[in-house]
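> Quick one: sequence plus predicted model below, questions after.
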Amino acid sequence: MKSKYWLVLFIVCGIVEIFAEATNIRALVLISKPLLMPILAGFAFFKAREMGVAVPGALFGALLFSLFGDVILLFASGNESYFLMGLVAFLIGHLFYIALNLRGKPKFRFDVEAIIFMLPILIFSGTMLSKIAEQSPTMTVPVSLYSTILCALFYTGLMAQNAKAKKDGLVLMGGITLFIISDSLIGLNRFIAPFAGAGVAIMATYIIAQYLLVLGNMMRREPKI
């Protein structure tokens, strides 16, 4: 089966999920959301076959724990324990993505360029954490840990971009940036200021982020002539 069919299926499932969020059809969310990561894994598998390469195990690990996070967060509304479990699942997923960034053995550096890119992320993370600490003190430590891992994901992605082809790195960084935006919207909506259309905004950025992360990692596997 060609990867393009899996991609079409992923796009359709994503549209259905976002429609379900927009129209508040809970049953449709329960069906469509857990299908996203398995379909994306199928896309990665068949894309790899077409490229004549193997899918890194860490990529499947990232998608598996993202699936766990997706399912757990379906039941996290008003339930802090489920939210924490979902947070842990996504944290582990991010660790797999970090491992993928490290595969190219990037050179870690703290020069002006790296600081320019990292500074807005650090300032934004600090601002969000201070607001969350005010609204929900018990979540300060777990959210701080999660934010640290997100910053590490961004930094290793930035270093991986310098170690690999520019196009690959840009796709990866696009995925990481959208993932940070999606997670920030979750924090904003849950802890600081709930807003209309949160589910749509969160899932739209999340779906695109995961696709770009998978695509970017597959592009890095493509044999360079």
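Done, it's in. Numbers count the residues shown, from 1 in each chain.
> From here on, just use CA atoms for contacts and neighbour counts.
Will do.
> list the helices and strands whatever helix or strand residue 122 lives in packs on?
In the assignment (DSSP states H and E), residue 122 maps to helix 112-135. With contacts defined as 3 or more CA pairs under 8 Å, 6 or more residues apart in numbering; DSSP states H and E, the packing partners of helix 112-135 are helix 140-163, helix 166-187.
> Run the angle between the shortest one and helix 112-135 for me.
The reference is to helix 166-187. Relative orientation of helix 166-187 versus helix 112-135 (axes from the mean of the first three to the mean of the last three CA atoms, to 10 degrees): 10 degrees.
> follow-up on the earlier one: export the helices and strands packed on helix 112-135 to TSV and append columns for distance to residue 71 and mean neighbour count.
As requested, these are arranged in TSV below (distance: least, CA to CA, whole Å; neighbours: other CA atoms under 10 Å):
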stretch	distance to residue 71	mean neighbour count
helix 140-163	18	20
helix 166-187	15	21
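> ok, the residue nearest to the spatial centre of the chain to residue 107 distance?
To find the centre residue of the chain, average its C-alpha atoms and take the closest one (CA atoms, centre = their mean): that gives residue 179, at 4.1 Å. Counting by CA to CA, to the nearest Å, the separation of residue 179 from residue 107 is 24 Å.
> Check residue 72 too.
Applying CA to CA, one obtains 36 Å for the distance of residue 72 from residue 107.
> Mind checking which of those two has more residues around it?
Between residue 72 and residue 107, counted using other CA atoms under 10 Å, residue 72 has the larger neighbour count: 19 against 11.
> try this one next to it:
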Amino acid sequence: MSTHVWLLSVALGITALLNWSAVLRGDHVVERITKPTFMLLLGGLAWSLFTDSPPVDAPHLTPLLVALGLSLVGDLLLLTATEVRFRLGLLAFLAAHVAFVWTLLTVPGPSGFPWLVLPAVLVVFLMHGRFGRHVVRHAGRDRFAVLVYVLALATLLVVAAVKGDWVVIAGCFLFLVSDTILGHDRFVHERRWAPVTVMVTYHAAQLLIVLGLLR
């Protein structure tokens, strides 16, 4: 591991911890600084990992950076989630998931039938049946947009399962968990533990996807 990759990794960990602490304490100033900083550092880490020693089956870097950039835009919009900003943030993350799917499609998959698709589809159905349908039902005027977003998340997890990398699959699953908690907290029932849980699972998801693709 090169020096700058090591430094970026340490900075990423410190930024994540600061962000989680700020969310727990309700420190909006630190939260507004650390939330976008995490994604900027992660983009730098992705670039560094790709340029230092890209794996043989590395994905195309452009759609990955586009996905991370759109996630950054979504993060900024959701820092003060008014109705309009929430919808724009939802759109930004929807586009990010499309870019992540595009990234995964540039990676060669295993030969033979992708058996991991079967448990991935089962997880999608269970998550939607237990939580997702309630989020969509309570989303009001945003119901259609939320449904499309849920389908995009499901597609991302299934495509990751087709490719068969466990680290990427874990990252996509955590993305599904994070956004399900976020949607349930916003539209169905607020919980005190939800904001920090959303951020922990979100950060872990983004990091695992990047590391799984570029390790």
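In hand now; what should we look at? Predicted model only: the values in this text are computed from it and were never measured.
> picking up where we left off before, and the helices and strands packed on helix 112-135 of the first structure as CSV, adding distance to residue 116 of the first structure?
Shown next, in CSV, are these (distance: least, CA to CA, whole Å):
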stretch, distance to residue 116 of the first structure
helix 140-163, 11
helix 166-187, 15
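> Of those, give the one that comes closest to residue 82 of the first structure.
When these are ranked by proximity to residue 82 of the first structure, the top entry is helix 140-163, at 12.9 Å, counting by CA to CA.
> contact partners of that closest one?
Residues from elsewhere that reach helix 140-163 of the first structure, judged by CA atoms under 8 Å, 6 or more residues apart in numbering: 84, 87, 91, 94-95, 97-98, 101-102, 104-109, 114, 118, 121-122, 125, 129, 132-133, 168-170, 172-173, 176-177, 180.
> coming back round to it: please identify which of the helices and strands packed on helix 112-135 of the first structure is closest to residue 42 of the first structure.
For those, proximity to residue 42 of the first structure was assessed by CA to CA; helix 166-187 is nearest, at 18.5 Å.
> helices and strands around that closest one, which ones?
Packing partners of helix 166-187 of the first structure (3+ CA pairs under 8 Å, 6+ apart): helix 112-135, helix 140-163, helix 198-221.
> Of the ones you listed, give the one that comes closest to residue 41 of the first structure.
Between residue 41 of the first structure and these, the shortest gap by CA to CA is with helix 198-221, which sits at 8.4 Å.
> burial measure for residue 82 of the second structure, as a count.
Neighbour count of residue 82 of the second structure, defined by other CA under 10 Å: 11.
> Check which residues of the longest helix along the second structure are buried.
The helix that spans the most residues within the second structure, counting by DSSP state H, is helix 28-52. Residues of helix 28-52 of the second structure classed as buried: 30-32, 34-50 (neighbour count, 16 or more other CA atoms under 10 Å).
> What range does it cover in the first structure?
Counterpart in the first structure of helix 28-52 of the second structure, with TM-score structural alignment as the criterion, is residues 26-50.
> now the angle from the longest helix of the second structure to helix 194-214?
Orientation note: helix 28-52 of the second structure sits at an angle of 10 degrees relative to helix 194-214 (the same axes, to 10 degrees).
> Roughly how far does residue 114 of the second structure sit from residue 14 of the second structure?
From residue 114 of the second structure over to residue 14 of the second structure (counting by CA to CA), the distance is 37 Å.
> Could you do residue 37 of the second structure as well?
11 Å.
> related to what we said a few turns ago, just list the residues touching the residue nearest to the centre of the first structure, thanks.
Under the criterion of CA under 8 Å, 6+ apart, the neighbours of residue 179 of the first structure are 205, 206, 209, 210.
> Closest one of these to residue 220 of the first structure?
residue 210 (15.5 Å).
> which residues does the aligned residue in the second structure for the closest one contact?
With the correspondence set by TM-score structural alignment, residue 210 of the first structure lines up against residue 206 in the second structure. For residue 206 of the second structure, the contacting residues are 171, 175, by CA under 8 Å, 6+ apart.
> Leaving out the residues flanking it, which one is nearest to residue 184 of the second structure?
Of all residues not flanking residue 184 of the second structure in the chain, residue 135 sits nearest, at 5.4 Å (CA to CA, 6 or more residues apart in numbering).
> All set now, cheers.
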